[in-house]
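Provide a 3D model corresponding to the input given below.
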Amino acid sequence: MATNLDLQEQEQLDELKAFWQQHGNLITWTLTLILAAFAAWNGWNWYQREQGAKASAMFEELDNAVAAGDADRAGRVFGDLKERFARTTYTQQAGLIAAKLQADKGQADAAAASLGWLADNAANDDYKALARLRLAGLLIDKKAYDEALKQLAGVTQPAFAALADDRRGDVLLAQGKAAEAVTAWQAAYKAMDEKQDYRRVIEAKLTARAAAPEAAASAGAQ
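Reported below is the predicted structural model:
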């Protein structure tokens, strides 16, 4: 004869079976998705670490090329980084470093190409801004003034606004637009932190155009 305990256990078992029949598939799929997401997260972290380690090794190779003054080798390594690890910070830094060496070695076109890629493809907006500022400088040297202004227009981060205005003034002066250049330099001077040494360079440009900032003009008159 079944005891009361046996009957209670049977009732609980029947309830459990009924519950599982109604909700079992949902529970199974939910657990599967959670485990899959966890596995994917672990896999992505491993992939990122693996990519970072490989990119780091290639960046060290580029650094050695720069130390040796080998612009061609630096350009090749940067090309490999772009192809294999385009989204890593190492690649963004490598582009700026390679471009500087290329420019220093007289490879203006190669430097412009490196900076142009960064301006369009860098994962970080700050690197994009730096690339545009440096590219504008190369374009000024090539007298490609409209293209230089176009690059500067793409610098929208407040942290780089003063530098963009300063470089814009350089372009406008080169175009023979002295009054507009002064306006751009004045904006750069006002936007730049007083503690920045480069502010003195902008001040000198304004002074040379007989437009010294009021603070500097007052100090000179004393």
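
use CA for all of it now, contacts and neighbours both
Noted.

Near residue 61, how many other residues are there?
Using other Cα atoms under 10 Å, residue 61 has 16 neighbouring residues.

And this one, please, so the two structures can be compared:
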Amino acid sequence: MATHLDLEEQEQIDQLKHFWKTWGTLITSVVVLVSGAVLGWNGYQWWQVRQATQAAALSDSVEAALRQADGGRAEQAFGDLKARFPSAMQTAQAALSLAKQQVDAGQLDSAKATLQWLADSGRDEGYKSIARLRLAALLMDKKDYDAALAALAVKHPPEFDAVVADRTGDILVAQGKAAEAAEAYRKAWSGLQEGVEYRRIVEVKLNALGVSVEPASAGAAGGRS
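Model (predicted):
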């Protein structure tokens, strides 16, 4: 009985040896690749969390300095933040906060540089669009109208169409181009939902240019009567 089992076990061992001789290298390679991929993904996740944590700490330093009205320390912390984590969401948020403080302090050139950096180097298209809108407003206040329009003449997410058109209209009004401004305001008004307060503001701007607008529903009702 023992001899029979020994022979059977030996046959199984021989089959296993043959299997590993044929497929062992391939199986080992697959296992190594899968293990490497898992370790690589876990490592990447850990690196992302670590980067976000460090970026958040530096961003908190910027915000703390701004709360204390310490512009110099805020700019220094922001310099470290954008140098180390230029693509982080916290960096974009800190840039907008810093630029606002710089505008409030009358440091328009510094605010312009901060907003320009975000508009050029930011990763998130939404934050980049906000930076361009604020940059355009700043340039308009400085009467640099062509530069203000150029800041807006950049591809942006569709959800910014209306506000970009409105800001464009403001700049054109400042240039004395009433007809072009009315066209921009019409585009902004059409892109905003009925009942939104912002739409009412745009309508007031159109009225100031002698242009009246009516909701599409009212026009349709008039057509049926």
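
Tell me how they score on TM after superposing.
For these two chains in superposition, a TM-score of 0.89 is obtained (TM-score structural alignment, normalised by the length of structure 1); 216 aligned residues with a Cα RMSD of 1.9 Å.

any idea what residue 87 of structure 2 aligns with in structure 1?
Under the alignment by TM-score structural alignment, residue 87 of structure 2 pairs with residue 87 in structure 1.

Would you confirm that its match contacts residue 123?
Yes. Using Cα atoms under 8 Å, residue 87 of structure 1 is in contact with residue 123, at 5.6 Å.

Now do the helices in structure 1.
4-67, 71-84, 89-104, 108-121, 125-141, 145-153, 161-174, 178-191, 198-208, 214-221 (DSSP state H).

so who does residue 121 of structure 1 touch?
residue 128 (Cα atoms under 8 Å, 6 or more residues apart in numbering).

How much space separates it from residue 71 of structure 1?
For residue 121 of structure 1, the distance to residue 71 of structure 1 (Cα to Cα, to the nearest Å) stands at 22 Å.

Can you report how many residues neighbour residue 116 of structure 2?
Number of residues near residue 116 of structure 2 (other Cα under 10 Å) recorded here: 20.

so it touches residue 135, yeah?
Yes. Counting by Cα under 8 Å, residue 116 of structure 2 touches residue 135, with 7.1 Å between them.

From residue 135 of structure 1, how far off is the closest residue to residue 91 of structure 1 other than its chain neighbours?
Excluding the flanking residues, the one nearest residue 91 of structure 1 by Cα to Cα, 6 or more residues apart in numbering is residue 81, at 5.7 Å. Separation of residue 81 of structure 1 from residue 135 of structure 1 (Cα to Cα) stands at 20 Å.

Ok, residue 67 of structure 1 next?
Remark: distance between residue 67 of structure 1 and residue 135 of structure 1 (Cα to Cα) = 23 Å.

Show me which of the two is the more surrounded one.
Neighbour totals were compared for residue 67 of structure 1 and residue 135, and residue 135 leads with 25 against 12 (other Cα under 10 Å).

My read is that that one contacts residue 148, right?
Yes. Counting by Cα under 8 Å, residue 135 of structure 1 does reach residue 148; the two are 7.4 Å apart.

hey, what's in contact with both of the two?
Shared contacts of residue 135 of structure 1 and residue 148 (Cα under 8 Å, 6+ apart): none.

center of structure 1, which residue is that?
residue 124 (2.3 Å; Cα atoms, centre = their mean).

That one matches what in structure 2?
Alignment note: residue 124 of structure 1 maps to residue 124 in structure 2; criterion TM-score structural alignment.

Please name the nearest non-neighbouring residue to its match.
The shortest distance from residue 124 of structure 2 to any residue other than its chain neighbours is 7.4 Å, reached at residue 89 (Cα to Cα, 6+ apart).

so how many other residues sit close to that neighbour?
The number of residues packed near residue 89 of structure 2 is 17, by other Cα under 10 Å.

and the closest residue to residue 77 of structure 1 other than its chain neighbours, how far is that from residue 94 of structure 1?
In space, and not counting its chain neighbours, residue 77 of structure 1 is closest to residue 62: 5.9 Å by Cα to Cα, 6+ apart. Applying Cα to Cα, the value for residue 62 of structure 1 to residue 94 of structure 1 is 7 Å.
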